[in-house]
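Visitor: my questions concern the predicted model and sequence given below.
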Amino acid sequence: MKKINVAVIGYGFSAKVFHLPFIQACEGYNLVAILQRSSSNSLKDFPEVPIVRNIDELLHLPALDLVVITSTNSTHFEYSKKALLAKKHVIVEKPFTTTLEQAVELTDLASRLNLVLAVYHNRRFDGDFKTVSSILEQNLLGQLLEFHSRFDRFRMQKKNPHAWREDPNQEGSGVLFDLGPHLIDQAVALFGVPNTVFARVSNQRMLENSSDDAFSLVLDYDIPSKTSSPGTLTVILSASMITRIKPPRFSLFGTNGSFVKYGLDVQEPTLISSSIPVNHPLFGIDPQENWGEVDTSIGSLHLQGKIETLPGTYISFYENVRDTINGTSSLIITPQHAISAIKIIDAAFKSAKLSAPVSIDQ
């Protein structure tokens, strides 16, 4: 297998926690450079990997195949476009871009140049989401009517007074652009693009000079019905910074039963602590006390109890991109999926401003 030469733009939390561990662990990648505009702290962890100072220097590296973009949201479009025009494959952190027009332009450009463009919606590979997907595929709950997905934290002040993610003057800041892509992409993967979105987006903590820190999106889908009018699946996606007592991560309600799951996927805290290598058999394994609970009927049987969480596998993202570049697979998370997420975010901001549902073009 030919090694894919990779350069990473940025050396913050995203690069160190969500990308570099998998570039190192996944067979077939070779890290050739890290872009840091001023600092050189990556040399402490990667003393043999050269630092470059700007995008043009990076794109002129010999034999570079893939650019991984982990810099601020406002740079995603510019850096992705420059990398694609330089005939490089691209992985870009979520959100894909900050506007729908930018997302469409990049997708068209990658397609025209026959390059791989992958958006890092890694939460597709959360163990809890994989479990939910399997429950729905196996129809354990009957016809699903209501789906709740939350991503909550408790932090009453800004994490960092100078953090761009919470600066309302920064393009692509706020929790809807930060956590929204995760929840929205999962919903799109399960159900497709909704008919409408009704949204509330707010600065719930009422902090001065702060971007949005909470959202609640209600997505409506048509489902088959025995009556003359279609039934409705309601999907509620929300995030908040004021949840000291955490509500369920997932709540699913169907005609035959329900499934409720508490606790966030274990991969992020494991990566932060470096307590388990990413290629270790125990990586991504949810502790039994966090397994979700099901109460449902299957035929004439009533089933109640816990369902073991499937292993989380963020490394699958990098394996899939590698195989797609090598021509042996196709992207699991396509640019069209990422466009759908941006489309829904765009509609959510409009809905919040209007205090009314907004239709979404399919």
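Guide: Yep, that arrived. All values derive from a computational prediction rather than experimental measurement. Numbers count the residues shown, from 1 in each chain.

Visitor: hey, let's count contacts and neighbours off CA atoms from now on
Guide: Noted.

Visitor: which residues in the stretch 51-200 of the chain form strands?
Guide: Assignment of strands within the stretch 51-200 of the chain using DSSP state E, counting those that start in this stretch yields the ranges 51-52, 66-69, 89-93, 117-120, 144-152, 196-202.

Visitor: contact partners for F283?
Guide: Contacts were defined as C-alpha atoms under 8 Å, 6 or more residues apart in numbering; by that measure F283 touches 267, 270, 276-277, 311-312.

Visitor: how about those residues in TSV, adding distance to E137?
Guide: Formatted as TSV, the entries for the contacts of F283 read as follows, by distance: C-alpha to C-alpha, whole Å:
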residue	distance to E137
Q267	24
T270	28
I276	31
P277	31
P311	17
G312	18
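
Visitor: between those, which is nearest I242?
Guide: Distances from I242 to the contacts of F283, taken as C-alpha to C-alpha, are shortest for Q267 (22.8 Å).

Visitor: and the helix ranked longest in the chain with strand 196-202, angle?
Guide: In the chain, taking DSSP state H as the definition, the longest helix is helix 335-354. With axes from the mean of the first three to the mean of the last three C-alpha atoms, to 10 degrees defining the directions, helix 335-354 sits at 60 degrees from strand 196-202.

Visitor: here comes the other one, which I'd like you to weigh against the first:
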Amino acid sequence: MNPINTALCSYGMSGLVFHGPLLEAHPGYKVSKILERTKHESKDKHPGSQVVRNFDAIIDDPDIELVVVNTPDHLHVDMATRAMEAGKHVVVEKPFTLLTSEADQLIEIAEKHGVILSVYHNRRWDGVYRTVKEVLASGKLGRMVDFEVHFDRFRNYIKASWKDQANGTGTLYNLGSHLVDQALTLFGMPDRLFCDTRMLRDGALTDDSYDLWLHYPDFKCMLRSSYLVREPGPSFMIHGTEGSFLAWGTDPQERDLKDGLIPGSEGWGLDPSFSHARIHTDFEGKHIEGDYPLLAGNYMEYYDNIYEAIRNNAPLEVTAQQARDVIRVIEAAYESSRTGEVVRLD
């Protein structure tokens, strides 16, 4: 492999947990520079990288090929623009942008400079989600009539983090962008939507809960998140004319990355104690009821694809246009919550 010289634009949770370990373990990448304004926290895990103090040290380096813009949301547009104008390929942490017009602007810049632009929608490689795709494709449930997915957490206090401050972008952008991306990947754009966002925690300064209804002609689709769910129910509930599929838990990869496990190691992306699923249906003349085996998740596949796109001109798995559509839905969802009305997307 010809490693891609890569730079990380921050080393908070995103750099430490989601991007750094994958890039360090992947033979197709060399993490050459990491932007840390004042600290040197990346040196233990990335001893071969240079810590830099400003963004210019990344985009002015002719050896840097790929820039991972994993900074607070409001910085994405400026940093991605500057990197692409310097001829760098760019991966942007989700959410892509805050406005659809900004996403359109970045897409135009990428096309102008002939660089790759993608967004880190890693939850497409969750094991439970991959299993959901397999169940739907198999037709085991008959014609689907109801699709509901939850991405909940329990944190009943306000953190001293930009995400929880007044200029934070809220749970619909933070967690919701994953669920919207999954829904659009499965079903395409809905024709209309309705959304209710709320600030439920004491002292909340930005939304920490939402219910987002996406309307499709033949079925209902509900996406929900809240930071006040201590005892979570199913993460996926899918009902069809022949039966139901339910899954509990989240993907173990986030926990394993936090614990310092090596991506791609034995048993990676699969932990029956962390998530499980059940099915109850009639299919091909047989009654099926019981536990359903989950597929393994693998976030490394996202960076496999980025490597192939940069080195071998392979098509992107997550395109900027797809990520732009996610922002279009989120913008419309906030409009719906603000007005209390259904918003059409056609």
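Guide: Right, received. Where do you want to start? Keep in mind that what you see is a predicted model, and the values were worked out from it rather than measured.

Visitor: superposed, what's their TM-score?
Guide: Remark: TM-score between the superposed chains equals 0.97 [TM-score structural alignment, normalised by the length of the second structure]; 346 aligned residues with a C-alpha RMSD of 1.3 Å.

Visitor: circling back to that earlier point, counting contacts, what elements does the longest helix of the first structure pack onto?
Guide: With contacts defined as 3 or more C-alpha pairs under 8 Å, 6 or more residues apart in numbering; DSSP states H and E, the packing partners of helix 335-354 of the first structure are helix 100-113, strand 117-120, helix 180-191, strand 196-202, strand 358-359.

Visitor: returning to that earlier point: and I325 of the first structure, which of the strands of the stretch 51-200 of the first structure is closest to it?
Guide: Counting by C-alpha to C-alpha, I325 of the first structure lies closest to strand 89-93 out of those; the figure is 7.9 Å.

Visitor: any idea how far the closest one is from the chain center?
Guide: Relative to the centre of its chain, strand 89-93 of the first structure is centred 13 Å away, using C-alpha atoms, centre = their mean, to the nearest Å.

Visitor: please work out which residues of the second structure line up with it.
Guide: Applying TM-score structural alignment, one finds that strand 89-93 of the first structure aligns to the residue range 89-93 of the second structure.

Visitor: what span of the second structure lines up against the longest helix of the first structure?
Guide: Equivalent residues of helix 335-354 of the first structure are located at 320-339 in the second structure, counting by TM-score structural alignment.

Visitor: compared with the first structure, how much does that stretch deviate?
Guide: In the superposition against the first structure, stretch 320-339 of the second structure averages 0.5 Å from its aligned positions (mean C-alpha distance after the TM-score superposition for the first structure).

Visitor: buried stuff in that stretch?
Guide: The neighbour-count check on stretch 320-339 of the second structure (16 or more other C-alpha atoms under 10 Å) flags 320-337 as buried.

Visitor: stretch 188-199 of the second structure now?
Guide: Residues of stretch 188-199 of the second structure classed as buried under the neighbour-count rule (16+ other C-alpha under 10 Å) are 189-190, 192-199.

Visitor: now swap in stretch 166-181 of the first structure and tell me
Guide: The neighbour-count check on stretch 166-181 of the first structure (16+ other C-alpha under 10 Å) flags 166-167, 171-181 as buried.

Visitor: same check on stretch 111-120 of the first structure?
Guide: Neighbour counts over stretch 111-120 of the first structure (16+ other C-alpha under 10 Å) mark 115-120 as buried.

Visitor: what's the answer for stretch 286-300 of the first structure, then?
Guide: In stretch 286-300 of the first structure, residues buried by neighbour count (16+ other C-alpha under 10 Å) are 286, 290-297.

Visitor: next: stretch 272-285 of the first structure.
Guide: With burial defined by 16+ other C-alpha under 10 Å, the residues of stretch 272-285 of the first structure counted as buried are 278, 283-285.

Visitor: quick check, central residue of the second structure?
Guide: By C-alpha atoms, centre = their mean, the second structure has its centre lying nearest to H121, at 3.2 Å.

Visitor: so which of the helices and strands packed on helix 335-354 of the first structure is nearest K261 of the first structure?
Guide: The closest of those to K261 of the first structure is helix 180-191. By C-alpha to C-alpha, the value is 14.9 Å.

Visitor: nearest residue to I276 of the first structure in space, please, no chain neighbours.
Guide: The spatial neighbour of I276 of the first structure that comes closest, neighbours along the chain excluded (C-alpha to C-alpha, 6 or more residues apart in numbering), is F283 at 6.0 Å.

Visitor: helix/strand/coil for that neighbour?
Guide: Of the three states, F283 of the first structure takes coil according to DSSP: H, G, I helix; E, B strand; the rest coil.
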